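*Asks:* Predicted model and sequence below, questions to follow.
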Amino acid sequence: MARKHKFDTVAIHAGQAFDPTTGAVIPPIYQTSTFVQESIGELRGGYEYSRGGNPTRTALETLLAALEGGKHGLSFASGLAAEDTLLRAILSPGDHIVLGNDVYGGTHRLIERVHGPWGVRNTTVEMSDLRAVEQAIIPGETKVLWVETPSNPLMKISDIAELADIGHRAGLVVVVDNTFASPALQHPLAHGADVVVHSTTKYLGGHSDVLGGALIINDDELAEKARFLQFAAGPVSAPLDAWLTIRGIKTLSVRMDRHCSNAQAIAEHLDRHPAISAVYYPGLPGHPGHELAKQQMSGFGGMISIAFAGGAKAARKFAESMTLFQLAESLGGVESLVNYPSEMTHASVRGTALEVPDNVVRLSVGIEDIADLIDDLDRALPRK
C-alpha cells in the first residue's frame, strides 16, 4: 500500500492486490505443494515449495504485519505452533520465562510440559504487580517476559508499556498475546512490546472454521530465526487456511464493534444478578483494569467471565443449560459460546498457581441480536 491508510482499509487491502492475470478482485488460493522452476535454482517469484513459501500465505503474513504495525508477519498452523516456534527461536536449556498467572492453559502447558523437560524454567506472577514482576526476573537467566492482556479467562488487564520498560531494562524479549483484544482494539508493538502472538483461529478468522496462529516481530534477527524454524520444522498454515483467515480479517473491525457492544450490554445485565458473585469484564467501571483498558485499548472486547455464588454446581448447570450460547471450547467466532474453563480450556493447569476457580464460566459473546442473547442467558440463570 503506497501510503498509510486507516485500520479498516488496511484490513481489506494490505497484501491483497488483484490478480494480474485475470483481474480477480480476490487473490486466488495457491493450492499447490510445489512450484515449477525456470531453471535449476532460478525460482518464479521466489517460490520453490509450499513449506518454505506460498503466495497465499505471503499475502496473509503481509496483512498480519500491517494490522499490528510490525515489520514481519509469520503465519502458522495454530496459535500454539506460533508460540512454540517463538520460544525455540529465543530460548536455550537453562533459560527462564516470566509469565502471567492467568494465561491460557495451553500456553502454560507448552512452556511447563514441553519446554520444561528440555531445561526451560518458568515463574508465574501477577502481572498487575510490577514489583513482583521485577522480582521474578532472574538476571542473566530470564529471557522472555510473556504478557497476555486481557487474560484468559479472568480478563486481567496488564500495562504493556510499563511491563515492556521493565523487560527491556533487564534485556528481555517482551511478548504480548493479543488474541482476546485483536489488532482492531489493541496494538502492543506501539506500547513497546517486541513480539505479538495471535491465535488467528479466534477473532482474526472469526467464523470458527479455521485453525491458525501468527507472530508479528519487529526485530530482524529474531524474525529470521523464527522464519528459519517455520521452514525447517514446518508448522506452517496451509493455503486454504491462510485464505480463510484473510477473508475473516476483512470484516474484523465491524465484527469487533458488535462483539464489544453485545458484551458490554451482557456484562452490565449480569452484574446486577444476585446469583453471580463477580463479572470479569474490563468494560465495567468496577473492574480493576477498567481505566488502564481505556488507555491502551479502543474497545473492551467480546469476552466475559462470571463467577457463581452457588459454586461449581451452579456454574456447570448454567453452562449446560443454554441454547444460543453453545457449550464448546474456543472463542472469537460470530456465534456465542460458553465454556467451563476448570474442565475444558484450563484443565491442564488444575493444581497449579494458574488453576481457574470451579465456579467460573467464560462467555465468548457473538454478534447475534442482543435481545436474543440476554433471553438465552436469563433462561439459564438461577431464578431470582
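*Replies:* Looks like it arrived, so ask away. Numbers count the residues shown, from 1 in each chain.

*Asks:* Every contact and neighbour count from this point should use C-alpha atoms.
*Replies:* Noted.

*Asks:* now the helices for the stretch 51-200 of the chain?
*Replies:* All helices of the stretch 51-200 of the chain, identified by DSSP state H, counting those that start in this stretch, fall at 55-68, 79-90, 105-109, 130-136, 160-169.

*Asks:* Contacts for the third one, please.
*Replies:* The one in question is helix 105-109. Helix 105-109 is contacted from outside by 80, 83, 345-349, 354, using Cα atoms under 8 Å, 6 or more residues apart in numbering.

*Asks:* Recalculate using a threshold of 7 Å.
*Replies:* 345-346, 348-349 (Cα atoms under 7 Å, 6 or more residues apart in numbering).

*Asks:* swap in the last one?
*Replies:* Counting contacts by Cα under 7 Å, 6+ apart, the residues outside helix 160-169 that touch it are 134, 145, 173-174, 188, 191-193.

*Asks:* can you give me the strands in the chain?
*Replies:* 72-76, 96-100, 121-125, 142-148, 173-177, 195-198, 213-217, 276-280, 303-308, 326-327, 337-339, 360-364 (DSSP state E).

*Asks:* residues of the second one that come out buried?
*Replies:* Buried residues in strand 96-100, counted by 16 or more other Cα atoms under 10 Å: 96-100.

*Asks:* In addition, the following structure is provided for comparison:
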Amino acid sequence: MSTTKFETDAIRTQMDRSEFLEHSTPLHLTSSFIFEDAEDMRASFAEEKERNIYSRFTNPNTSEFVEKICKLEGAQSGYAFATGMAAVFSTFAALLNAGDHIVSARSVFGSTNTLFTKFLPKWNIETSYFKVDQIHCIEDIIQPNTKILFVESPTNPAVDILDLELLGKIAKKHQLIFIVDNCFATPYLQNPIKFGADLVIHSATKLIDGQGRVLGGITVGNTDLIREIYLFSRNTGPALSPFNAWILSKSLETLGVRVDRHCENALKVAEFLEANGKVNFVKYPFLKSHPQYELAKKQMRQGGNIVAFEVKGGVEAGRQFLNNLRMLSLSANLGDTRSIATHPASTTHSKLNEAERLQTGISDGLVRISVGLEHIDDITADLKQALESV
C-alpha cells in the first residue's frame, strides 16, 4: 500500500529513467526488444527473468500505466488493453469456461450486454440478471455453475448506485469472482477493491484520458486472476499500444484536478435541471433526491460527471432538446473536457428492446449529460436555452 497521496502517486509513479535522465517519461515506440545472447533470450521466454520481450506482452509505457492504476486502485497487478470493451471481453474470456454462468446487474453498458446475450452464449456461457434495486434477489439466481458476479456502479447511463460492500460479501459467501466496472467513478472517486471486488475494469478512453484523444482499457486486481488474463491476452493480442499508454499515463497526472472540476460542474448542472419546469426528473449520485444518495456518499468521494434526466414530452421533446443545443456536443463518448449530450435509447443502448431498456432505467426520453470543464455559466446557459425551445 502506497504511503503517499493519490495525486502524488499519479504523478510520481514512473518507470526507470534512461541514461538521458529525462524528467518526463519517454515514448518506447518499438514492437520488440533485443537480447544480449541466446541464453538471455531463452531465459526471458521461459519467464525466469522479468524483462520486455514483445510489446504485445509488455512495454515500458504500458507497464508504467498499469503500475499507476494498480497504485491508485489498491490492486496487486493489472493488464492494459486497446479499448475498454477489449478489457471487458478479455477478462471474461480468460476466466470462464464453457458451461459457466454469470450473474450481472441488468444495468450495464450496451456493448457489455450484447457480449452477454449474443456472443458468450455461443460458448455455452449464460448470464442471469438482477435489477439494481433488487440486490436481495441475487442469491436466488446464483447457480452451482455461477463463476462471476459483475456490476457497474454508478451504472451507465442511469447513474444508479449498487452496494459494493454487500455485493462483495455475497460473492465471497458463494466463492464468486466479483468484478466491478469502475469507469464512471475512476480510481479517484471510488475503489471497489476496498469493498471486496476481486477485479476492477476501466474504459480509460473516458475520464482517465479525459480529452477525447485515445482509446484504452485496463483490468486490475488479484494477481492470480490477472495472470490468467495476461496469458489469454498475450496470445490473443488485445494489448494497449505504447503511444496510447504514454498518453493515458500522462493523463493520470491531472486526473484529480480534472475530476474535481467535473464533479463541481456536474452537481451544479443537476441542481439547475432539477429546478427547471421542463424536466420530469434528474438523477445524480450526490443530489439529495437520488434514491441511493446515502450509499453514494459512503462509497464515492464525489458524484462523478454524469447527469441523467428526462425532458417532459417524451422522445420528441428529448430529440428537440438535443437539436436545440448550441455548445454541448452530440456524441456517444463521455468523460471529455467538452460537455456531451447523448440519447441512450437511440445510441448506446439501442440494441436493447423497450422492456429491457426500462429494466435498466432508460426511458425513451432519458438524456445523459457528460458534464465537461467549460465554465458552468456557459454550460447551464446552453441547457437553459435548449429547454426553453422545447
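*Replies:* Perfect, I can see it now. A quick note: this is a predicted structure, and the numbers were derived from the prediction, not measured.

*Asks:* Got a TM-score for the pair?
*Replies:* The TM-score (TM-score structural alignment, normalised by the length of structure 1) is 0.96; 380 aligned residues with a Cα RMSD of 1.5 Å.

*Asks:* Let's have the buried residues of strand 96-100 of structure 1 in TSV, adding distance to residue 1 of structure 1.
*Replies:* Putting the buried residues of strand 96-100 of structure 1 into TSV (distance: Cα to Cα, whole Å) gives the following:
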residue	distance to residue 1 of structure 1
96	40
97	37
98	38
99	36
100	37
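
*Asks:* Nearest to residue 375 of structure 1, out of those residues: which one, please.
*Replies:* Proximity of these to residue 375 of structure 1 (Cα to Cα) peaks at residue 100, which lies at 35.1 Å.

*Asks:* And that closest one? What does it align with in structure 2?
*Replies:* When structure 2 is aligned by TM-score structural alignment, the residue opposite residue 100 of structure 1 is residue 105.

*Asks:* can you check residue 340 of structure 1 too?
*Replies:* Under the alignment (TM-score structural alignment), residue 340 of structure 1 maps onto residue 343.

*Asks:* So its match versus residue 319 of structure 2, what's the distance?
*Replies:* 8 Å (Cα to Cα, to the nearest Å).

*Asks:* Would you mind telling me which of these two has the busier surroundings?
*Replies:* Neighbours were counted for residue 343 of structure 2 and for residue 319 using other Cα atoms under 10 Å; residue 343 has more, 26 against 17.

*Asks:* For the more buried one, give its distance to residue 333 of structure 2.
*Replies:* Note on residue 343 of structure 2: its distance to residue 333 of structure 2, by Cα to Cα, is 11 Å.

*Asks:* Please pull up the equivalent of residue 17 of structure 2 in structure 1.
*Replies:* Superposed on structure 1 with TM-score structural alignment, residue 17 of structure 2 falls opposite residue 19.

*Asks:* and that match, how many neighbours?
*Replies:* Neighbours of residue 19 of structure 1 under the rule other Cα under 10 Å: 12.

*Asks:* you'd agree it is up against residue 30?
*Replies:* No: in this structure, residue 19 of structure 1 is not within contact of residue 30 by Cα atoms under 7 Å, at 11.7 Å.

*Asks:* Which residues are in contact with residue 269 of structure 2?
*Replies:* Counting by Cα under 7 Å, 6+ apart, residue 269 of structure 2 has contacts residue 380.

*Asks:* hang on, I meant residue 212 of structure 1
*Replies:* 76-79, 199-201, 237.

*Asks:* wait, which of those residues is closest to residue 366 of structure 1?
*Replies:* Distances from residue 366 of structure 1 to the contacts of residue 212 of structure 1, taken by Cα to Cα, are shortest for residue 201, at 14.7 Å.

*Asks:* Now do the same for that closest one: its match in structure 2.
*Replies:* By TM-score structural alignment, residue 201 of structure 1 lines up with residue 205 in structure 2.

*Asks:* That match touches residue 214, doesn't it?
*Replies:* Yes: applying Cα under 7 Å, one finds residue 205 of structure 2 in contact with residue 214, separated by 6.0 Å.

*Asks:* In terms of neighbours, single out the busier of those two.
*Replies:* More neighbours surround residue 205 than the other of residue 205 of structure 2 and residue 214, with 25 against 17 (other Cα under 10 Å).

*Asks:* For the more buried one, which non-adjacent residue is spatially closest?
*Replies:* residue 215 (4.6 Å; Cα to Cα, 6 or more residues apart in numbering).

*Asks:* circling back to that earlier point, just put the strands of structure 1 in a markdown table and tack on distance to residue 9 of structure 1.
*Replies:* Listed next are those as a markdown table, based on distance: least, Cα to Cα, whole Å:
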| stretch | distance to residue 9 of structure 1 |
| --- | --- |
| strand 72-76 | 18 |
| strand 96-100 | 34 |
| strand 121-125 | 38 |
| strand 142-148 | 27 |
| strand 173-177 | 24 |
| strand 195-198 | 21 |
| strand 213-217 | 19 |
| strand 276-280 | 32 |
| strand 303-308 | 25 |
| strand 326-327 | 33 |
| strand 337-339 | 29 |
| strand 360-364 | 26 |
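
*Asks:* looking at those strands, which is closest to residue 41 of structure 1?
*Replies:* Across the strands of structure 1, residue 41 of structure 1 has its closest neighbour in strand 72-76 (24.3 Å, Cα to Cα).

*Asks:* mean distance, the closest one to its aligned residues in structure 2?
*Replies:* Strand 72-76 of structure 1, aligned to structure 2 and superposed, deviates on average by 0.8 Å (mean Cα distance after the TM-score superposition for structure 1).

*Asks:* What's residue 28 of structure 1 aligned with over in structure 2?
*Replies:* Checking TM-score structural alignment: residue 28 of structure 1 goes with residue 26.
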